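[1] I'll drop the sequence and a predicted model, then ask my questions.
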Amino acid sequence: MSHYVTIMDIDFLNTTKETFLRAFIQPRLMNEQPCFIVTANPEIVMQTREDPAYKKSVKQADYVVPDGAGILLAAKSMKQPLQERIAGYDVMIDLLRYADKHGLSCYFLGAEETVNKKAVAEVNRNFPNVRVAGRHHGFFDVDDPEVSDAIARSGADLVFVALGLPRQELWIAEHKEMFSKGVFMGVGGSFDVLAGTAKRAPDIWINLNLEWLYRLLKQPFRWKRILKVFEFIIRIVFKRS
C-alpha cells in the first residue's frame, strides 16, 4: 500500500490516526523537532486549487492527513483508498492527552478572546498536567512579529492555531522557520468546541461520515462552503482538474 495518495496535487499521508500519532508525531515531540501538520478537507483542497499562495503553504507541511468524508470518497473513486479519516479535532484532543501524560507545553493561538480564554480554561480542567505556554486571540495582523516572537520565547512543544482557512496555514508556513521546535497544527473552529460555544456532531453522524450534513443543518449559512465539497467531488469523479 502506498504511503501517499495524491489528490489535486496534494499528497495525503495514507495511514490511521493511531499510527500517525505514534509513528510520525510522537517521535518529533520526543526529539524536539519542528513539525507542520495540515488536516485537509475538500474545502482546503479546493482553496489550494484557487489560491497559489495557499497551495504553497499547504505543500510546505510535513504531513497532510485526510479530514473529511469527501477526501476518502475521492481517494476511493481513484482506486487508491485511504485507510481512514483523520479528523483535526480528534488529533488535537489526542495530542492534548499525550501532552498531559508527558507534561508537555502548549500554546493556543486564535479565535475570539473570550473563546480562547474559555478553551484554555477547559484544557486546564481536563488536562491538568498540560503546561500552558501561552495564548493569544486570533484578531491580529499576521505580519505582527510580537505574536510569533512570543510563541518562540514560550518554547511550546505544541502550537494549536485556530485562525481558520486560509489564514492558519499561511501563518504557520510564513513563520515556521523561526522555530527550532514545536508541532504546529491548524485547528479551525476547534477552540469553539473546546470552549463549549459550538457542538461537534454526535458520534453516529461522525461514524456515518455525515458530520458535514450535521453542520449544515445546524448552521445553514455554511451552504456555500458545502457547495465547495460537491464541486470537489464532481471534479474528482469526472476527472476535471
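    Nice, thanks for sending it over.
[2] only C-alpha atoms for contact and neighbour calcs from this point on.
    Noted.
[3] How many residues are close by the residue nearest to residue 240 when sequence neighbours are not counted?
    Of all residues not flanking residue 240 in the chain, residue 234 sits nearest, at 7.9 Å (CA to CA, 6 or more residues apart in numbering). By other CA atoms under 10 Å, the residues close to residue 234 number 13.
[4] Quick check: the gap between residue 234 and residue 72.
    Going from residue 234 to residue 72 by CA to CA, to the nearest Å gives 14 Å.
[5] And the strands in the protein?
    Secondary structure of the chain (DSSP state E): strands at 4-7, 10-13, 35-40, 63-66, 105-110, 131-136, 158-162, 183-186.
[6] Nearest to residue 215 among those would be which one?
    Among the strands of the chain, the nearest to residue 215 by CA to CA is strand 35-40 (17.0 Å).
[7] Can you check what angle separates the closest one from strand 158-162?
    Counting by axes from the mean of the first three to the mean of the last three CA atoms, to 10 degrees, strand 35-40 lies at 30 degrees to strand 158-162.
[8] Show me what strand 35-40 is in contact with.
    28, 58, 60-68, 86-88, 169, 172, 176, 181-186 (CA atoms under 8 Å, 6 or more residues apart in numbering).
[9] returning to that earlier point: rebuild the strands of the chain as CSV, extending it with distance to residue 148 and mean neighbour count.
    What follows is the strands of the chain, written out as CSV (distance: least, CA to CA, whole Å; neighbours: other CA atoms under 10 Å):
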stretch, distance to residue 148, mean neighbour count
strand 4-7, 31, 16
strand 10-13, 27, 19
strand 35-40, 15, 22
strand 63-66, 22, 24
strand 105-110, 10, 24
strand 131-136, 10, 19
strand 158-162, 11, 25
strand 183-186, 12, 26
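[10] Below is structure B, check it against A:
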Amino acid sequence: MRFWGEGFDVPVNVPDWAALKRHVSERLQVGEGFSLATINLDHLVKLRCDGRFRDAYAAQDLVVADGNPIVWLSRLAGRPVDLIPGSDAILPLAQLVAAHGKTLGLVGSTQQTLTAARQYLEREVPGTRVVATLAPPMGFEPAGAAADDVLDALGHSGADVVLLALGAPKQELFAAYGRQRLPTVGFVSIGAGLDFLSGAQKRAPGWVRAIAMEWAWRALSQPARMIPRYAKCVTILPLEVTHAIRLRRAGNASGLVPDR
C-alpha cells in the first residue's frame, strides 16, 4: 500500500507481523542495520509540509502501518496491511533481539522514564540486555552536534538495536541520520512506547484499543495536544480516500506490497 501527497510517496513495505519479524531477524543474523518507521495520519500531515521529514521517510528501510485509518485505507485500496503500532512492536522486537544475543539501546524521554523502561524490558523479556539509556537535552537537533554525541555514546555502548522515543519528526530524522553514522545498528521509531512501558503515560485499556477507539482515549486524556492534531488528520482523509479508491480501480501493480 502506498500513501501519497504533493511531492512524496510512502510505501508500507512491511505488511504484517510475520514479515516484520522476518526482516528484522535477517538483518540481525548478518549484523546489518536498519531503520523502521511507523506511518500514521499524523505523519501524513507532517509529510505534506516538511521536506526534511519527507527525506527522512524516504531513507527508512522498513515502514509499517501504525493506526487503524492506515489499515482501513489499505483495505479500501485492495492492498491490505496489518496494524503494527510502534508501542505494540517493542516487546516482540525485544524478544527477537534477545533471541539473537544482541543488545538494546533506549533514546528519548527522560532518564527516569528510560531507567523504568529498561527495568521493565529486562524483567519481562528474558535475556534482554539494555546497554544504553540516553535522554537528549531540550531542543535536541536530530542531525546536529547533540545527535553526534548521542550516536557516539551508542557506538561505544555496543547497542545493536535502538528504540527511539523522540516523537515525530525528530525520531525519524535521527534514525535516518544515525543509519548513515552507525550502519550496523537498527533504529526503531516508537513514539510514546517507552513512556507506556515505564508508566509515565497511561495507555488506553485493551478493550478500547480493540474497538479502534484509542484515538478518543488520547484526545480525552490530552485534549490540548491531541485534538488539534486529530483535526488536521481529518482534513487529509478525503484526499487519501480518493487515492485509495483510485488504486483499487486502477489495480496499479506498483502499489502492491511484495511481502503479502
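    Thanks, I have the structure now. Keep in mind that this is a model prediction, so the values were computed, not measured.
[11] Out of the strands of the first structure, which gets nearest to residue 205 of the first structure?
    The minimum distance between residue 205 of the first structure and these falls on strand 63-66, with 17.5 Å, by CA to CA.
[12] By how much does that closest one deviate from the second structure on average?
    For strand 63-66 of the first structure, the mean deviation from the second structure after alignment is 0.9 Å (mean CA distance after the TM-score superposition for the first structure).
[13] What is the equivalent residue in the first structure for residue 175 of the second structure?
    Under the alignment (TM-score structural alignment), residue 175 of the second structure pairs with residue 172 of the first structure.
[14] what's the nearest residue to that match if we skip its chain neighbours?
    Residue nearest to residue 172 of the first structure in three dimensions, not counting chain neighbours: residue 184, with 7.1 Å by CA to CA, 6+ apart.
[15] Please apply the same query to residue 62 of the first structure.
    Leaving out its chain neighbours, the residue that sits closest to residue 62 of the first structure by CA to CA, 6+ apart is residue 36, at 5.3 Å.
[16] now swap in residue 182 of the second structure and tell me
    Nearest residue to residue 182 of the second structure, sequence neighbours excluded (CA to CA, 6+ apart): residue 155, at 7.1 Å.
[17] mind checking how far residue 81 of the first structure is from residue 170 of the first structure?
    Per CA to CA, residue 81 of the first structure is found 28 Å from residue 170 of the first structure.
[18] Residue 19 of the first structure too?
    From residue 19 of the first structure across to residue 170 of the first structure, the span is 27 Å (CA to CA).
[19] neighbour count winner among those two?
    residue 170 (20 against 12).
[20] Identify the residue spatially nearest to that one, adjacent ones excluded.
    residue 57 (5.6 Å).
[21] do the same with residue 98 of the first structure
    Of all residues not flanking residue 98 of the first structure in the chain, residue 104 sits nearest, at 8.0 Å (CA to CA, 6+ apart).
[22] ok, that neighbour - contacts?
    Counting by CA under 8 Å, 6+ apart, residue 104 of the first structure makes contact with 98, 129, 130, 131, 156, 157, 158.
[23] Which of those fall in helices?
    If you go by DSSP state H, the contacts of residue 104 of the first structure have residue 98 in helices.
[24] Now distance to residue 229 of the first structure too, for the contacts of residue 104 of the first structure, in CSV please.
    Listed next are those as CSV, based on distance: CA to CA, whole Å:
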residue, distance to residue 229 of the first structure
98, 32
129, 39
130, 36
131, 37
156, 34
157, 33
158, 30
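[25] Out of the contacts of residue 104 of the first structure, who's the most crowded?
    Neighbour max across the contacts of residue 104 of the first structure (other CA under 10 Å) = residue 158, 25 neighbours.
[26] which residue lines up with it in the second structure?
    In the second structure, residue 158 of the first structure lines up with residue 161, judged by TM-score structural alignment.
[27] hang on, that match packs against residue 97?
    Yes. Judged on CA atoms under 8 Å, residue 161 of the second structure makes contact with residue 97 at a distance of 7.5 Å.
[28] Could you name every residue contacting both of these two?
    Applying CA under 8 Å, 6+ apart, one finds that residue 161 of the second structure and residue 97 are jointly contacted by 103, 104.
[29] picking up where we left off before, what's the match for the residue nearest to residue 98 of the first structure in the second structure?
    Matched by TM-score structural alignment, residue 104 of the first structure corresponds to residue 102 in the second structure.
[30] picking that back up, contacting residues around the closest residue to the match of residue 158 of the first structure other than its chain neighbours?
    Once flanking residues are discounted, residue 161 of the second structure sits nearest to residue 186: 4.4 Å by CA to CA, 6+ apart. By CA under 8 Å, 6+ apart, the residues touching residue 186 of the second structure are 32, 33, 34, 35, 36, 160, 161, 162, 179.
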